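In: predicted structure and sequence below. I'll ask about it afterward.
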Amino acid sequence: MSFTLPTPTAAERNRLARLFAQIASDAGTRVMEVYESNFETRTKADYSPVSDADERAEEVILARLEQDLPGIPVLAEERASREGVGGQIWDAFILVDPVDGTKEFIQRKGDFTVNIALICGGYTVAGAVFAPARREMYLGGGAAEVFEGFLPGETVTQGQKLVTRAYPPEGLTAITSASHLDERTKAFLAARKIAGQTAIGSSLKFCWVAAGKADVYPRWGPTMEWDTAAGHAVLNAAGGVVTQPDGAPFVYGKGGEGFRNGPFIAWGREPV
């Protein structure tokens, strides 16, 4: 599959998002095979947990990307953990997190996701997020779609259009990390009219804002680019925006910083 650089067209972004969704669907079968077994976990060099699901899913994803998008650099979490990352700078590259929310996976909470996204010129332009245990598939390119009741390995067809909601007059619903809620996040929420607050693991937070289940997702805790790019693409395509706390654009390709993210705010509509 080819696409226009530096900026793919809306139609190309839609095709790429569908491709990523199909690859994530197929990888989801490997994830669920492990999830439904008596699996073991290990600790990586950065002290984060990993299971066979991460590695098996990443194998599927990397093989498919090499087949369908040859020549496009891929930065995948588990391979990066083994081999390290340098100060690479690419005009276009793909970010892969085979299992985001590994803690939720290990605890069998279901709130974990398979994530694939394309970055062009520092911006996420197409992505797919699949929550196989919840049977929810989200994709975002030129437009955003959701598939509910979507089984691992299922063929991606036409989903339901996804659009963020207008901010309710009674106040915003905030969604936060299930495992990272620091004082800066609390201060951000305290300074705004918040009518409700919920928490969930993984990149589903972006998807819930995209689906109108929440209005804002603030994050000061540590994340990597592969944690956020796919969900960010879904939210962008649904009408949302992700910025740094000062309102500056939230960008990708930060090779000099080890592809680590700074703090960000994900909004359903314009920041308030």
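Out: All right, it came through fine.
In: okay, CA-based contacts and neighbour counts for the rest of this
Out: OK.
In: now do stretch 259-269: distance to the chain's middle.
Out: Taking CA atoms, centre = their mean, to the nearest Å, one finds stretch 259-269 lying 11 Å from the centre of the chain it belongs to.
In: same question, stretch 32-39
Out: On the basis of CA atoms, centre = their mean, stretch 32-39 sits 22 Å off its chain's mean C-alpha point.
In: for it, buried residues please.
Out: Residues of stretch 32-39 classed as buried by neighbour count (16 or more other CA atoms under 10 Å): Met32, Val34, Tyr35.
In: this is the comparison structure:
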Amino acid sequence: MSQMNTLEQVLAIAKQAGAEIMQIYARDFDVMDKSDSSPLTEADLAAHKTICKGLESMSDLPILSEESASIDWQERQQWSRYWLVDPLDGTKEFIKKNGEFTVNIALIDNGRPVLGVVYAPALDESFIGAEGEGAWREKDGQRTSVVAKPHQAGETWKVVGSRSHQSPEIKTLLEALPGETELVAMGSSLKLCLVACNEAHLYPRIGPTSEWDTAAAHGFVLAAGAKVTVLSADDPAADVIAGNTPELQYNQKESLLNPYFLVSC
């Protein structure tokens, strides 16, 4: 199966999960707390079941989902190729009903996301990409190619921040950038997509995320020609200015938490 065929099939699965989510979004729903006190809704679970069923019909590759993340490291470290899924990224945004939540599905190959689908069901907007094929944004039934472009001299630096998680280090970073800066607020994995779509120049994440939060959008970002690189915890602002940090990778350690990172062109 070609990468494009796979991409279209994964997008169809993401949209099926999105339809499940929107049925629940339209009515009252229960909110539970997971073991780490983060919120969980019935929409997360419904989307998880739909995605797993769809991916299992496509291939026999392992699936690591936020809602089934208890797979032992001894087993997981044997995987070279697998699906990495967040059935509902931005649960806080879902609960707030601001529309900025997504279905995230990535194909990981030897630590790199080689295919990524991000679908925002409330916005009916998709961000899809595959290594060697390209990246596209789909809105209102129209699909357009996406090619990331770096910051140009004289442009105001647009830096993506989070609606739900703000870090004091962001102020230090904004002050370190040469020229005017503007903070662009957005929820869920849409933050990464904004950089690839040239609606922002940088997305520094100086705070906790898990691998399923970023993988699908990371795949889209790479396909568009942008990158996601690791930032140090000691001086992330200096890393942003200096550049040349290593690429963010997946399933390389027991913990599923990401280091700090930067999305840029």
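Out: Structure received. A quick note: this is a predicted structure, and the numbers were derived from the prediction, not measured.
In: tell me which of the buried residues of stretch 32-39 of the first structure is nearest to Arg165 of the first structure?
Out: Taking CA to CA as the measure, Arg165 of the first structure sits nearest to Met32 out of the buried residues of stretch 32-39 of the first structure, at 31.9 Å.
In: that closest one matches what in the second structure?
Out: When the second structure is aligned by TM-score structural alignment, the residue opposite Met32 of the first structure is Met22.
In: who's in contact with that match?
Out: Pro121, Ala122 (CA atoms under 8 Å, 6 or more residues apart in numbering).
In: and it, how far from Val230 of the second structure?
Out: Met22 of the second structure sits 34 Å away from Val230 of the second structure, going by CA to CA, to the nearest Å.
In: all helices of the second structure, in order?
Out: Using DSSP state H, the helices of the second structure run over 3-25, 42-58, 73-76, 91-96, 169-176, 190-196, 211-224, 236-242.
In: mean per-residue distance, the first one versus the first structure.
Out: In this overlay with the first structure, the average offset of helix 3-25 of the second structure from its partner residues is 1.2 Å by mean CA distance after the TM-score superposition for the first structure.
In: and that helix, which residues are buried?
Out: Buried residues in helix 3-25 of the second structure, counted by 16+ other CA under 10 Å: 4, 7, 10-18, 20-21, 24-25.
In: repeat that for the third one.
Out: Counting neighbours by 16+ other CA under 10 Å, one finds that the buried residues in helix 73-76 of the second structure are Arg76.
In: any chance you could list what contacts that helix?
Out: With contacts defined as CA under 8 Å, 6+ apart, helix 73-76 of the second structure is touched by Asn251, Lys253, Glu254.
In: list only buried entries from the residues you listed.
Out: Among the contacts of helix 73-76 of the second structure, those classed as buried by 16+ other CA under 10 Å are Asn251.
In: out of the contacts of helix 73-76 of the second structure, flag the one nearest to Lys34 of the second structure.
Out: Taking CA to CA as the measure, Lys34 of the second structure lies nearest Glu254 of the contacts of helix 73-76 of the second structure, at 20.0 Å.
In: what does the closest one correspond to in the first structure?
Out: Taking TM-score structural alignment, Glu254 of the second structure has Gly256 as its aligned residue in the first structure.
In: roughly how far apart are the spatially closest residue to that match that is not a sequence neighbour and Val251 of the first structure?
Out: Excluding the flanking residues, the one nearest Gly256 of the first structure by CA to CA, 6 or more residues apart in numbering is Gly87, at 4.6 Å. Distance of Gly87 of the first structure to Val251 of the first structure, computed by CA to CA: 15 Å.
In: what's around the equivalent of Gly127 of the first structure over in the second structure, how many residues?
Out: Following TM-score structural alignment, the counterpart assigned to Gly127 of the first structure within the second structure is Gly116. Using other CA atoms under 10 Å, Gly116 of the second structure is surrounded by 33 other residues.
In: isn't Gly116 of the second structure up against Ala106?
Out: Yes - contact criterion CA atoms under 8 Å: Gly116 of the second structure and Ala106 qualify, at 4.4 Å.
In: which residues do these two both contact?
Out: Ala215, Ala216, Gly219.
In: now do stretch 130-145 of the first structure: distance to the chain's middle.
Out: The chain centre lies 10 Å from the centre of stretch 130-145 of the first structure; the measure is CA atoms, centre = their mean.
In: flag every buried residue along it.
Out: Buried-residue list, stretch 130-145 of the first structure, by 16+ other CA under 10 Å: 130-145.
In: can you pick out the most distant pair from these?
Out: Ala133 and Gly142, at 26.6 Å, using CA to CA across those.
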